[in-house]
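Enquirer: Mind looking at a prediction? Sequence and model below.
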Amino acid sequence: MRLGYARVSTRQQADSEALDQQIARLQKAGAEKILYDIESGRKDTRKNFNQAIALAKSGVITELIITRIDRLSRGIIAIHRTIETLQNAGVTLTILDSPLG
């Protein structure tokens, strides 16, 4: 399954259509299901992010699609750990706004 993940930090950002824009882009990119959090990227306790990682580890998803790398986390170490976890699970990470194209 191709899973999309979106995140905004505040309810105000969600209300400003930032979340809707991310979700629309994930759908356009082919995400079959989308999970999202309205919570800081600095927190490790994001419910739906943790669910996405659990789905990756269990082999349910084949691809995780995000709009930007900072949707995973605001910390470089946490981002690295997440990418490593996805790689170990055989999950492709697609970043729509990747500078690497």
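Expert: All right, it came through fine.
Enquirer: For the rest of this, base every contact and every neighbour count on C-alpha atoms.
Expert: Noted.
Enquirer: where do the helices sit along the protein?
Expert: Along the chain, the segments classed as helices by DSSP state H run 11-15, 18-28, 47-57, 76-88.
Enquirer: and the second one, which residues are buried?
Expert: Spelled out, that is helix 18-28. 19, 22, 23, 25, 26, 27 (16 or more other C-alpha atoms under 10 Å).
Enquirer: second one coming, line it up with the first:
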Amino acid sequence: EDIMNIGYIRVSTDQQGNSVISQKEIISSYSKLKGIEIDDYFVDFGISGKNTIKREKYLELMELVKSGKVTTIITTSLSRWSRNTLDLLKSVEVLKKHKVSFEVIKEQVSLNSPMGEFFVSILGSIYTLERQLISERTKDVIKNKKMNGKVYSRTPYGYESKDGMLIENPLEQRVLRKIKRLRTKGDSYNSISKFLNRNKYTTKMGKKFTKENVYSLLKTERKNINLSSVNG
């Protein structure tokens, strides 16, 4: 089989629309500048950079690497690839073993030299520390809000926060019911997103819906919302 050049993209749940497009455009422009033709893009949606265990496309890509079917991997930032130093170093060893060229656009590092490998490991440690510090600060905020009986998670679609309390948003609840009905009828995520955009509905961030947004909304069931954080 042909050996492939791959663009790898990872996006968090609340950035799925624009982030996929922007990362793909950056990788495409970079690859053209380098004279590399991208054969495929591997995209992980709504997945943390903390570890690679749950990243379906990442794992699929690494299997292709091990089978000798990948020659180049390009990603926009090292933090998109991994925010865990141990996972990063393990993946670097696999890429080196199979002679895969690993290009990181933002940090301008590659594995083609000992110095490049050194910088990758240093940056990986920095991103891991950054993630851990953010996690600690988030836990402190959540703990404080729990103690005060307030909503302590990002307000999900279909709800709004009022005085720190979670209440239903009537319009968004109607949209959610419509999405579920369309999906039950067999409509694809893409066709549902197009329907929502035609009817001028927007995401929580006021942006157009994408098929990834629709998938995420359906995946997030109401039972997962921590209503215990709402008084009354």
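Expert: Nice, thanks for sending it over. Only a predicted model underlies this, so the values are computations on that prediction, with no experimental measurement involved.
Enquirer: about what we covered before: any chance of the buried residues of helix 18-28 of structure 1 in JSON lines, with distance to residue 92 of structure 1 too?
Expert: Formatted as JSON lines, these follow (distance: C-alpha to C-alpha, whole Å):
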{"residue": "19", "distance to residue 92 of structure 1": "23"}
{"residue": "22", "distance to residue 92 of structure 1": "19"}
{"residue": "23", "distance to residue 92 of structure 1": "19"}
{"residue": "25", "distance to residue 92 of structure 1": "17"}
{"residue": "26", "distance to residue 92 of structure 1": "15"}
{"residue": "27", "distance to residue 92 of structure 1": "17"}
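Enquirer: Tell me the one among those nearest to residue 57 of structure 1.
Expert: Checking the buried residues of helix 18-28 of structure 1 against residue 57 of structure 1 with C-alpha to C-alpha, the nearest one is residue 26 at 21.0 Å.
Enquirer: these two touch, right, the closest one and residue 67?
Expert: Yes - if you go by C-alpha atoms under 8 Å, residue 26 of structure 1 and residue 67 touch, sitting 7.2 Å apart.
Enquirer: Return the distance of the residue mapped onto residue 87 of structure 1 from structure 2 relative to residue 16 of structure 2.
Expert: Applying TM-score structural alignment, one finds that residue 87 of structure 1 aligns to residue 96 in structure 2. Using C-alpha to C-alpha, to the nearest Å, residue 96 of structure 2 is found at 31 Å from residue 16 of structure 2.
Enquirer: can you state the direction angle for the lengthiest strand in structure 2 and helix 56-66?
Expert: Ranked by residue count under DSSP state E, the longest strand found in structure 2 is strand 4-11. In terms of direction (axes from the mean of the first three to the mean of the last three C-alpha atoms, to 10 degrees), strand 4-11 of structure 2 departs from helix 56-66 by 160 degrees.
Enquirer: Flag every buried residue along strand 4-11 of structure 2.
Expert: Neighbour-count burial for strand 4-11 of structure 2 [16+ other C-alpha under 10 Å]: 4, 5, 6, 7, 8, 9, 10, 11.
Enquirer: do you know how far the first one is from residue 128 of structure 2?
Expert: Right, the one you point to is residue 4 of structure 2. Residue 4 of structure 2 sits 30 Å away from residue 128 of structure 2, going by C-alpha to C-alpha.
Enquirer: how about the nearest residue to residue 4 of structure 2, chain neighbours excluded?
Expert: Closest residue to residue 4 of structure 2 apart from its sequence neighbours, by C-alpha to C-alpha, 6 or more residues apart in numbering: residue 70 at 4.8 Å.
Enquirer: Can you get me the start-to-end distance on stretch 87-96 of structure 1?
Expert: First residue to last in stretch 87-96 of structure 1 (C-alpha to C-alpha) measures 18 Å.
Enquirer: Stretch 94-101 of structure 1 too?
Expert: Note: stretch 94-101 of structure 1 ends 10 Å apart using C-alpha to C-alpha.
Enquirer: who's in contact with that stretch?
Expert: Stretch 94-101 of structure 1 is contacted from outside by 63, 64, 65, 66, 67, 68, 69, using C-alpha atoms under 8 Å, 6 or more residues apart in numbering.
Enquirer: What does the residue nearest to residue 4 of structure 2 correspond to in structure 1?
Expert: By TM-score structural alignment, residue 70 of structure 2 lines up with residue 61.
Enquirer: Residue 85 of structure 2 now?
Expert: Residue 85 of structure 2 maps onto residue 76 of structure 1 when the alignment is built from TM-score structural alignment.
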